[in-house]
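Participant: Sharing a model prediction with you, sequence too.
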Amino acid sequence: MTNARITIDRDFTIGEVPRRLFGSFVEHMGRCVYTGIYEPGHPAADARGFRTDVLELVREMGPTVVRYPGGNFVSGYRWEDGVGPAADRPVRMDGAWHTIETNAFGLHEFVDWAREAEVEVMEAINLGTRGVEEARSLVEYANHPSGTYWSDLRRRNGAADPFGIKLWCLGNELDGPWQIGHKTAHEYGRLAQETAKAMKLVDPSIELVAVGSSNRGMPTFGTWEHTVLTHAYDEVDYISMHAYYREADGDAASFLAEGVEMDAFIDGVIATIDAVKAAGKHTKQVDISFDEWNVWDFDRFNNEEEAAVAAAGWREHPRLIEDTYTVTDAVVVGTFLHSLLRHGDRVKIANQAQLVNVIAPIRSEEDGPAWRQASFWPFARMSRMARGQIMRLAVSSSKGATKQYGDVDEVDAVATWDEQSGRLALFVANRSLTSDATVDLDLHGLRATGVRSAEVLTIPDSGDRHSANTLDAQDAVGLRKLDGVALDDGAVRLTLPALSWSAIEFDVARG
């Protein structure tokens, strides 16, 4: 039996929940845009071609900000191709994903879609094949009211009011040799600095994200961030992080503990930011935008799918990395959200990659239905329930052995307290593959007066940890009521099934 004690003290907090932490990502890759969020002629499409069935699921999932249009795609993208009359837009070759881009969907369409989805736009610019002039022109086009060349062109293209985009990414993964326009840290750092200056001359209110390492395993990790920020610290507001994780060789225990690696990755980037801040005697604080993260079987893509796509030739929106997410994957996704939230004092933005079809919590079929993957549920519950202050937890847990990370806590948790509503939200994972967990919740300065909701995502009755939602079984995996919640005169005990992620909301009073 797994045992754990979680101590929560009213006076020990990390900071306010950053709402942008619950972000997502739409890239012109595979079927994320075309037949994902946009499919004219589909029975559920509106007059603009937006799939309303997908929109409904997006609103239910609750992302607050969506990064667009890439990703690797953006490093070869001409934003001007995606504005103006659709019939006049050029068809281009996209070298990033070896596909044909029709440009039927562009900036105006995405801004309109984002308004329908009730999300903030996070726009990425091309610093692979383009530079300062194109970036400042795009800011002028998007955000300047009128009276200049680019702002008046936006108005002629049907948008009288500015888009008001505040969040901008200064390129994508330019440390990676696979990236179109790959650069050294010095080359990118200087380009990012000058581009940021030019963009803020057009609109001083914007916030800018510099490109960090593509993953922690990059040979330049650490030195890249240090060099880039040494150049651009005063001009940028965030530096990015990207990370994807997978179950390797059936090692489920290590896979379930990957949140430990994410914690270490974040801590390393924070240390580098603060070192540059101290060395440069800067007064402002640069924070983190973890703008790509997820579970992704990238070995399968690199070894099989990428070669198959290239062999098939140049096509429009082929199927790419449409991974099916299992219960195990969903529990891991839950622990990644824990990691991001407990670093919410420094990780201010995060984007799960991607939103629809491409390694996504939402799937859709051309001329067919849309449905929730298992990984939909932790995001949907945390984006809705995490409010107020992030609590600084003390967790004492039984340990589980892993090949990659040694002995790791089998119970992983994070919590938020919203004093205004009187609600305490606890999100907790039991990483053990075989043992239920008994968890005692020790509250100081707060007293639980009731259980508002208690749900768990775990292995279904079939007993298969690889169970997943598919086109033919769209509700095989989902949340169900967590019965193992005992509340006795303010004392709280939880019984959590093996391999599970739970979301429990308590009514609490000061005491």
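Facilitator: Thanks, I have it.
Participant: C-alpha only now, for contacts and for neighbours.
Facilitator: Fine.
Participant: Check for me that Lys200 belongs to a helix.
Facilitator: Yes - counting by DSSP: H, G, I helix; E, B strand; the rest coil, Lys200 is found in a helix.
Participant: Distance-wise, check it relative to Ile14.
Facilitator: For Lys200, the distance to Ile14 equals 31 Å [Cα to Cα, to the nearest Å].
Participant: Then Leu55?
Facilitator: Distance, Leu55 to Ile14, using Cα to Cα: 33 Å.
Participant: another one to put next to it:
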Amino acid sequence: MSHARITLDRDFTIGEVPRRIFGSFVEHMGRCVYTGIYEPGHPSADEEGFRTDVLELVKEMGPTVIRYPGGNFVSGYNWEDGVGPVEQRPRRLDGAWHTVESNAFGLHEFVRWSKKAGTEIMEAINLGTRGVDAARELVEYANHPGGTYLSDLRKQHGTAEPFDIRLWCLGNELDGPWQIGHKTADEYGRLAQEAGKAMRFVDPDLELVAVGSSSSAMPTFGSWEHTVLSHAYDEVDYISMHAYYQEEDGDAQSFLATSLDTDYFIESVVATADAVRAKRKAKKFINISFDEWNVWYQRGLDTDDQPHKVSKGWREYPRLIEDEYNVTDAVVVGTLLNSLLRHGDRVTIANQAQLVNVIAPIRSEENGPAWRQTSFWPFARMSELARGQILRVAVDSDKVATKKFGDADLVDVSATWDEEHGRVALFLANRGLDDAADVEVVLRGLGASGVRRAEVLDIPKGGDRFTTNTEQSQPVGLRPLDGVGIDEGVLKLTLPALSWAVVELDVSTV
């Protein structure tokens, strides 16, 4: 049996839980939009063509903010193509994913869908093939009350009131050679500076996200952030991060420890942003928008999953990167969420990519059902319960050896204290493949009077770590975690091998 001892103290907090870290992402890619959130003619479709079965799962999952419309897609996208009468919208080739875009779903449809889903909008602009003019015009169309050509055009298109979109991404992954309109850091930094300035001339209260590195493995990582912020520091509020992880060559232990790379990535970007701040003698801090993250099994470049390498003909909404997530993947997703939460003083926005079908926690079939993937559960519970203050966690855990990251804590944890509702929530993962872990949690200044809820996701009976949820069967989910108790201020529990758990406690301050 493995062991871990965790200490929480009411007086040692990181800051308020930034609710925007429980964000998601809808891109015009594969079947995320078409037959995902939007499918007129589906048995569950409402009067606007939105799949209500998917909407109900989205509400259950609880994303707070959704990034739209891309992604690689946005770097070749004309926003004007997605507004106005649907029958008059142009069909376009999308070079990013080698598909045909009908534009049947656009900005107005997404705003209406977001209201039904109860989510904030994070709008991305095209700084690949377009620039300052298109950026400021989109802000005017979306946010200006009326009395100008573009704001009145929005009204003619059926929406009298402004969309009031506050959060904007200044492009996407422009550090990457795969991106339409790929740029150097100096080229992008100047463009972001001028686009942001022009957008704020139209609406001064915007929050702007500059493009950061597409991964910590990029050859320009570090220098990209420094150069971009040296140009655009005054105009932006956030710098973005993207990261995807997968199990490689059967190395499950390294895969289960990938949140250590997330920790390193976040802390490096924060250090770079703060170095620019010091050099400029600026007062404000630049925070992190981790606006793409997930498990993604990136296959060879000669498959249909990769941009620019698709050999088949041009198609509408083909199946692209519809990964089926297993138990191991769900535990990793839980640890990545833990990393984001532990860095919630600086990572104040995050978006799991993507919401439906495309490397997604929710799957759907055309004219068929929708269901929860294994990765749905850690996100849903953390979005529900992570409120109030982020508690600092002191962890003394047995270690697990990994090839990529050296020794990692066997038990990974994050925790929050919601004083208003008298609740402490703990989110724990056991990275061990074979052994259960006995865990003690010392609660200082937090008088725990009982366990409200204790649930665990682990290998289902008769399954293994590769068990997935499918259209026909969903064996992986949360079940009650037995044997959880409190003894003289110490919470005691046992985590099964390869598991993710949530424990919710009734507490008072003492």
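Facilitator: Yep, it's here. Model, not experiment: these values are computed from the prediction.
Participant: just so I have it, where are all the strands in the stretch 251-400 of structure 2?
Facilitator: Along the stretch 251-400 of structure 2, the stretches classed as strands by DSSP state E, counting those that start in this stretch are 287-295, 315-316, 347-353, 362-364, 370-372, 389-391, 394-397, 399-402.
Participant: looking at those, which is closest to Ala192 of structure 2?
Facilitator: Go through the strands of the stretch 251-400 of structure 2 one by one with Cα to Cα and the one that ends up closest to Ala192 of structure 2 is strand 287-295, at 15.5 Å.
Participant: what angle sits between that closest one and strand 347-353?
Facilitator: Note on geometry: by axes from the mean of the first three to the mean of the last three Cα atoms, to 10 degrees, strand 287-295 of structure 2 and strand 347-353 are set 30 degrees apart in direction.
Participant: in the superposed pair, what's the mean gap between strand 287-295 of structure 2 and structure 1?
Facilitator: In the superposition with structure 1, the aligned residues lie an average of 0.2 Å away from strand 287-295 of structure 2, counting by mean Cα distance after the TM-score superposition for structure 1.
Participant: and for that strand, what are the contacting residues?
Facilitator: By Cα atoms under 8 Å, 6 or more residues apart in numbering, the surrounding residues in contact with strand 287-295 of structure 2 are 23, 25, 67, 209, 237-246, 266, 269-270, 329, 332-333, 346-353, 359.
Participant: give the contact list for Pro69 of structure 1.
Facilitator: When contacts are counted by Cα under 8 Å, 6+ apart, Pro69 of structure 1 is found next to 26-28, 123-124.
Participant: The same query, at a cut-off of 6 Å, please.
Facilitator: Residues in contact with Pro69 of structure 1, defined by Cα atoms under 6 Å, 6 or more residues apart in numbering, are 27-28.
Participant: so the nearest residue to Ser508 of structure 2 once chain neighbours are set aside, which of the three states?
Facilitator: Leaving aside its sequence neighbours, Ser508 of structure 2 sits nearest to Gly447 (Cα to Cα, 6 or more residues apart in numbering; 4.9 Å). State at Gly447 of structure 2, reduced to three classes by three-state DSSP: strand.
Participant: Enumerate every residue touching Gly447 of structure 2.
Facilitator: Taking Cα under 6 Å, 6+ apart as the definition, contacts of Gly447 of structure 2 comprise 507-510.
Participant: now do 7 Å
Facilitator: By Cα atoms under 7 Å, 6 or more residues apart in numbering, Gly447 of structure 2 lies in contact with 489, 507-510.
Participant: Kindly report the same for Asp274 of structure 2.
Facilitator: Taking Cα under 7 Å, 6+ apart, we find Asp274 of structure 2 in contact with no residue.
Participant: can you check Asp435 of structure 2 too?
Facilitator: Neighbouring residues of Asp435 of structure 2 by Cα under 7 Å, 6+ apart: 1-2, 497.
Participant: do that again at 6 Å, thanks
Facilitator: Counting by Cα under 6 Å, 6+ apart, Asp435 of structure 2 has contacts Ala497.
Participant: counterpart of it in structure 1?
Facilitator: Following TM-score structural alignment, the counterpart assigned to Asp435 of structure 2 within structure 1 is Ser435.
Participant: can you check Ile362 of structure 2 too?
Facilitator: Per TM-score structural alignment, the equivalent position to Ile362 of structure 2 in structure 1 is Ile362.
Participant: and if you look at Gln298 of structure 2?
Facilitator: Using TM-score structural alignment to pair residues, one finds that Gln298 of structure 2 aligns to Phe298 in structure 1.
Participant: Not counting sequence-adjacent ones, nearest residue to its match?
Facilitator: Spatial nearest neighbour of Phe298 of structure 1, chain neighbours left out: Arg246 (7.6 Å); criterion: Cα to Cα, 6+ apart.
Participant: Trace the one you found over to structure 2, please.
Facilitator: Alignment note: Arg246 of structure 1 maps to Gln246 in structure 2; criterion TM-score structural alignment.
Participant: Can you give me the separation between Val395 of structure 1 and Gly217 of structure 1?
Facilitator: When Cα to Cα is the yardstick, Val395 of structure 1 and Gly217 of structure 1 sit 29 Å from each other.
Participant: quick one: which of the two has more around it?
Facilitator: Neighbours were counted for Val395 of structure 1 and for Gly217 using other Cα atoms under 10 Å; Val395 has more, 18 against 10.
Participant: The closest residue to the more buried one other than its chain neighbours: helix or strand, and which one exactly?
Facilitator: Nearest residue to Val395 of structure 1, sequence neighbours excluded (Cα to Cα, 6+ apart): Ile6, at 4.6 Å. Under DSSP states H and E, the secondary-structure element containing Ile6 of structure 1 is strand 2-9.
Participant: from what I can see the match of Arg246 of structure 1 touches Tyr297, true?
Facilitator: Yes - using Cα atoms under 6 Å, Gln246 of structure 2 and Tyr297 qualify as a contacting pair, with a distance of 5.3 Å.
Participant: From Lys281 of structure 1, how far out is the match of Gln298 of structure 2?
Facilitator: Shown here: Phe298 of structure 1 relative to Lys281 of structure 1, a distance of 40 Å by Cα to Cα.
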